[in-house]
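**Q** The following block contains a protein sequence and its predicted model.
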Amino acid sequence: MEKDIHSHHISQQFNAELDDAKTRMLEMGGLVEKQVRDAISAFMNLDSGLAEEVARRDNKVNNLEVEIDEECTLILARRQPAASDLRLVLAISKTLNDLERMGDEASKIAKHSIALANEGGVSRSYLEIRHIGDHVGSMVRDALDAFARFDSPLALRVAQEDKAVDTEYGTAMRSLVTYMIEDPRSIGSILNIMWSLRSLERIGDHARNIAEHVIYLVEGKDVRHAALEEMEAEVKG
């Protein structure tokens, strides 16, 4: 169920500014989610055309971050919000930064897919990209949904999923190292896969960061650097 955690004011303009900043941030999130999805698709299909499109769209993500963050700065300067309104503006601003970083990582995956296509690719190891990519993609979607609905239990689940992604990432990297040892001719291609997996793992980290912003926004507790058990206590408490 969607919660409404920020105050409603006599000034309808203030309400409109808060709602607009949140809406634009979520629209940017939708673009970044598509960037991640398209980067994975380009990698899986060695689609250089799609990969180049992902890289070009990164500028749009960067521009949106600057525009919306400036909007948040103006709200802080003009309205001097307090309590839940202040948390909302700060959470939006911090989320913008995580989304921009996700866009950067998607662009890196796209560039590695181009390099892999130019090398002719390898016959295996795409399974790791697909599996972890699907997992991370779900985390990004759920983190944005949690923000849209002010849903701290869903945000907690995103944070919990990040631990599983880290485990999957470690397993995949060990498998790829073994493959390189068995077939040294594959080293160039496997390195592109490993760097792409690293970018996916980082996207998962940023999704967790957004989840932490949601918990801060809804529960009023800063859970950055907190263990999962501490986060669970804050959300369920």
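**A** Thanks, I have the structure now. These numbers were taken from a predicted model, which means no experiment stands behind them. Residues are numbered from 1 along each chain as shown.

**Q** C-alpha only now, for contacts and for neighbours.
**A** OK.

**Q** Contacts for stretch 170-184 next, please.
**A** Stretch 170-184 has contacts (C-alpha atoms under 8 Å, 6 or more residues apart in numbering) with 125, 128, 186-187, 190, 194.

**Q** Just give me the closest of those to residue 78.
**A** Of all these, residue 194 has the smallest distance to residue 78: 46.5 Å, by C-alpha to C-alpha.

**Q** How much space separates the residue lying closest to that closest one once chain neighbours are set aside from residue 193?
**A** Nearest non-adjacent residue to residue 194, counting by C-alpha to C-alpha, 6 or more residues apart in numbering: residue 173, 6.7 Å away. From residue 173 over to residue 193 the distance is 9 Å, taken as C-alpha to C-alpha, to the nearest Å.

**Q** Of these two, which one has the most company?
**A** It is residue 193, of residue 173 and residue 193, that has more neighbours when counted by other C-alpha atoms under 10 Å, with 25 against 18.

**Q** okay, now the one to match up with it:
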Amino acid sequence: MERESPQRLHISAKFSAELESVRNDLMTMGGLVESQIERAIDATLEGDSSLAEEAIDLDLDVNALERSIDEQCTRILVLRQPAAGDLRLVLATIKVTNDLERIGDEAVKIGRQAISLTEAGAQEEAGARVRDIAGQVNAMLKEALDSFARLQVNAAATLILRDDDIDEAYVAAKDWLTAEIHAKPEALEVSLAYLGILKSLERVGDHAANIAEQVIFLTRGVDVRHLDAMAVRDLVS
């Protein structure tokens, strides 16, 4: 059997280290975004503007990691010209990084709305609906990142299907708040703030589902973005 040259082994080891560095940065970015969302939601539910400011300030670190990961991925694509599984890993990483950055943007929006609620007052029923949807979204984001880190296809497929539950809860909450606006026009500012928060949470759920889709792309080489629920189930059955 022909042995690989020391130079080829060196290049292979360096390439593996580069991929591992990107992966570590992506997981760090995921952790920061999770913290952003948690702080923004806690700020909303507790009326704590300082927590909201913390969530907003974290966006600088999230954006810096996004730039770093993009630069690393571009360098790998240009210099290493990866093929097959390595190429899918780099492409999936780029897409997940974009989703994480957009989740961070939604956390900033929630934080700003939370600050406005500390000034305008809060609604108990609206807060309960935020708490319910936020719990589902936080769990979905955490599980999406875990499934990506561990390449758990079944967990990823389940998450994609669960996004419909969040969409339904959002629509129900939006309909309730719309009725509140008509019934209590004096509470318009507060109701609109909650609507914005709920919309941001619904979008976070969408981005978490996108991350789960990349797990299936990475492991199966299949783009499931436009497949129906039955087709997604068939992929992992």
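**A** Great, that's in hand. Quantities reported herein were computed from a predicted structural model and do not represent experimental measurements.

**Q** Mind telling me the TM-score for this superposition?
**A** Remark: TM-score between the superposed chains equals 0.93 [TM-score structural alignment, normalised by the length of structure 1]; 228 aligned residues with a C-alpha RMSD of 1.1 Å.

**Q** Out of the contacts of stretch 170-184 of structure 1, which is nearest to residue 97 of structure 1?
**A** residue 194 (24.5 Å).

**Q** can you count the residues close to the counterpart of the closest one in structure 2?
**A** Matched by TM-score structural alignment, residue 194 of structure 1 corresponds to residue 195 in structure 2. If you count neighbours by other C-alpha under 10 Å, residue 195 of structure 2 ends up with 21.

**Q** With residue 88 of structure 1 instead?
**A** By other C-alpha under 10 Å, the residues close to residue 88 of structure 1 number 26.

**Q** Make sure it is actually in contact with residue 215.
**A** No - under the criterion of C-alpha atoms under 8 Å, residue 88 of structure 1 makes no contact with residue 215, lying 11.0 Å away.

**Q** Buried residues in whichever helix or strand residue 90 of structure 1 is part of, which are they?
**A** Counting by DSSP states H and E, the element that carries residue 90 of structure 1 is helix 83-119. Across helix 83-119 of structure 1, burial judged by 16 or more other C-alpha atoms under 10 Å covers 84-93, 95-117.

**Q** longest helix anywhere in structure 2?
**A** Secondary structure of structure 2 per DSSP state H: the longest helix is helix 6-46.

**Q** returning to that earlier point: could you report the separation of the match of residue 194 of structure 1 from residue 65 of structure 2?
**A** 30 Å.

**Q** Residue 97 of structure 2 now?
**A** For residue 97 of structure 2, the distance to residue 65 of structure 2 - C-alpha to C-alpha - is 9 Å.

**Q** Overlap in contacts, those two.
**A** With C-alpha under 8 Å, 6+ apart as the test, residue 97 of structure 2 and residue 65 both reach 26, 29.

**Q** any idea which element the residue nearest to residue 194 of structure 1 lies in?
**A** Assigned by DSSP H and E, residue 173 of structure 1 falls within helix 152-182.

**Q** quick check, distance from that helix to the centre of its chain.
**A** Taking the mean of its C-alpha atoms, helix 152-182 of structure 1 sits 15 Å from the chain's own mean (C-alpha atoms, centre = their mean, to the nearest Å).

**Q** try stretch 212-231 of structure 2
**A** 17 Å.

**Q** got the end-to-end distance for that stretch?
**A** Per C-alpha to C-alpha, the first residue of stretch 212-231 of structure 2 is 15 Å away from its last.

**Q** Can you list the buried residues in it?
**A** For stretch 212-231 of structure 2, by 16+ other C-alpha under 10 Å, it's 212-218, 224.

**Q** Same question for stretch 6-19 of structure 2.
**A** For stretch 6-19 of structure 2, by 16+ other C-alpha under 10 Å, it's 15, 18-19.
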